[in-house]
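> can you look at this prediction? I've put the sequence above it.
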Amino acid sequence: MKAFIAPPAKIPFYLKIGIWISKRVTGKDLLPPKLLAWYPKTAISSGILESLVANGKKDLDKRILKLVRIQSSFAVSCPFCVDMNTFEFEKVGITEVEMSSIQRLIDINEVQTFSIREKIAMEYASCISKSPISIPSTLVQELKKNFSEREIVILAATVAQVNYWARLLQGLGVPPAGFSDKCNLKSFSSDIASS
């Protein structure tokens, strides 16, 4: 599987620094930063967006942010995003059973380990990731009851970021990065291609 386009033969030096950083952070030589070199403004703005994402230090905890990223990735059917966002999910305490419920292989209500906040955040992520966006008033009430205004903005921004990457990368035909073998991404990718 290849992207629709190849990276440019010459990549500006200042973008090579960002490519090096992404390789160092992920341990992979990722294709997206190289493709974005065709239009450096997009490469720079995407890098800034990625660097400023909520990371759980002073924001929502890492587990809930990871659950939201994973849920958004599946909701927008982006193999690359699923691959990137499911990588090392167990390091933040997400179990195989929880992953199965996010993939809709088992009913989320059968999983007793999700907190109320996590379930609400994942439902919110699903709603934001659909087109057209439709958020039931009952969900808005639950959000307001369980999250601060700051936390709601962080949730919405996190989901929007995943959606940004999904649309951009799918628009360029970027295949999965090859991180995860635990989510059966091969069949997930073929399911997307057939729909």
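Structure received.

> from now on I want contacts and neighbour counts done on CA atoms only, so please keep to that.
Fine.

> quick one, what contacts the closest residue to residue 177 other than its chain neighbours?
Nearest non-adjacent residue to residue 177, counting by Cα to Cα, 6 or more residues apart in numbering: residue 80, 6.0 Å away. By Cα atoms under 8 Å, 6 or more residues apart in numbering, the contact set of residue 80 is 166, 169, 174, 175, 176, 177.

> close enough to count as contact, residue 3 and residue 173?
Yes - taking Cα atoms under 8 Å as the definition, residue 3 is a contact partner of residue 173 at 4.4 Å.

> please flag which of the contacts of residue 80 sit within helices.
166, 169 (DSSP state H).

> name the nearest residue to residue 144, ignoring sequence neighbours.
residue 152 (7.9 Å).

> before we go on, here's another structure to hold up against the first:
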Amino acid sequence: MSRIPSVAPEDASPLARIAYRYARRRLGEVPEPLAVAAHHPKIMMATAVHELMAERAVHVVPKALLELAVYRTAWTIGCSWCVDFGTMLMRLEGLDVEQLKHIADFETSEAFTDEQREVIRYADAMSATPMTVTDEQVAALVERYGHDGVVELTDQIALENHRSRFNHALGITDQGFSSGDTCRVPWEVNEPVTTRA
């Protein structure tokens, strides 16, 4: 159960209800981070708009590499919700989900290419506190993906740091997206609460 309860549809603001309907159509269920953020509809909408715009903006770095960097970031921070959701996204994209079982040993595992290792190292360096990104790392990535590609990769890793830290801090845990079975609905676990509009 999250540290802040999810807002049930009957207690949600009109804006949150619209967001819930959209999420259900798109994902099959309402993601718990959305249902928790519904306590503050303006923050919820700002986050949702940012997510949609960022999703539509990526086009330089191969999708598989971006998803791997995002997954590693979630795994490093310890956000089980993001790991669960990221696994589902990779599966739906037709990417190698079996590879994720070896993410802890990416440096030595034959499941990863040198290009993937380079991206994972960058995700690790960005997710460390304090960050450990080097000039050499960025220069090598620029050589491979160009300035726009490095901006794209950096943005996706930074965005996942935001998601993972938000979810982890509020105790939002895996919802069952990666299993392909029915997801746990947030308000079936939490008691409905009233939120401010």
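Sure thing, it's come through. Computed from a prediction, not measured in an experiment: that's the story for all the values here.

> quick check: the residue nearest to residue 144 of the first structure vs residue 59 of the first structure, distance?
Per Cα to Cα, to the nearest Å, residue 152 of the first structure is found 11 Å from residue 59 of the first structure.

> out of those two, which sits in the more crowded spot?
When residue 152 of the first structure and residue 59 are compared on other Cα atoms under 10 Å, the one with more neighbours turns out to be residue 152, at 18 against 13.

> what does that one align to in the second structure?
Aligning on TM-score structural alignment places residue 152 of the first structure opposite residue 150 in the second structure.

> element containing residue 158 of the second structure, please.
Per DSSP states H and E, residue 158 of the second structure falls inside helix 135-169.

> which residues in the first structure does the helix or strand just after that helix match up with?
As assigned by DSSP H and E, the chain's next helix or strand after helix 135-169 of the second structure is helix 186-189. On the first structure, no counterpart of helix 186-189 of the second structure exists by TM-score structural alignment.

> which residues touch the match of residue 152 of the first structure?
Residue 150 of the second structure sits next to 138, 141, 142 when contact means Cα under 8 Å, 6+ apart.

> the first one matches what in the first structure?
When the first structure is aligned by TM-score structural alignment, residue 138 of the second structure is paired with residue 140.

> so how far is residue 76 of the first structure from that match?
21 Å.

> and residue 14 of the first structure, how many residues sit next to it?
Count around residue 14 of the first structure with other Cα under 10 Å applied: 10.

> ok, it to residue 94 of the first structure distance?
37 Å.

> cool, residue 160 of the first structure as well?
With Cα to Cα as the criterion, residue 160 of the first structure and residue 94 of the first structure are 22 Å apart.

> cool, residue 110 of the first structure as well?
Note on residue 110 of the first structure: its distance to residue 94 of the first structure, by Cα to Cα, is 15 Å.

> neighbour-wise, which of these two wins?
Neighbours were counted for residue 110 of the first structure and for residue 94 using other Cα under 10 Å; residue 94 has more, 18 against 11.

> that one maps to what in the second structure?
Aligned by TM-score structural alignment, residue 94 of the first structure pairs with residue 96 of the second structure.

> quick one: its match and residue 90 touch, right?
Yes - the criterion here is Cα under 8 Å, and residue 96 of the second structure meets it with residue 90 at 7.2 Å.

> helix or strand: which one has the residue nearest to residue 177 of the first structure?
Assignment of secondary structure by DSSP H and E places residue 80 of the first structure within helix 79-86.
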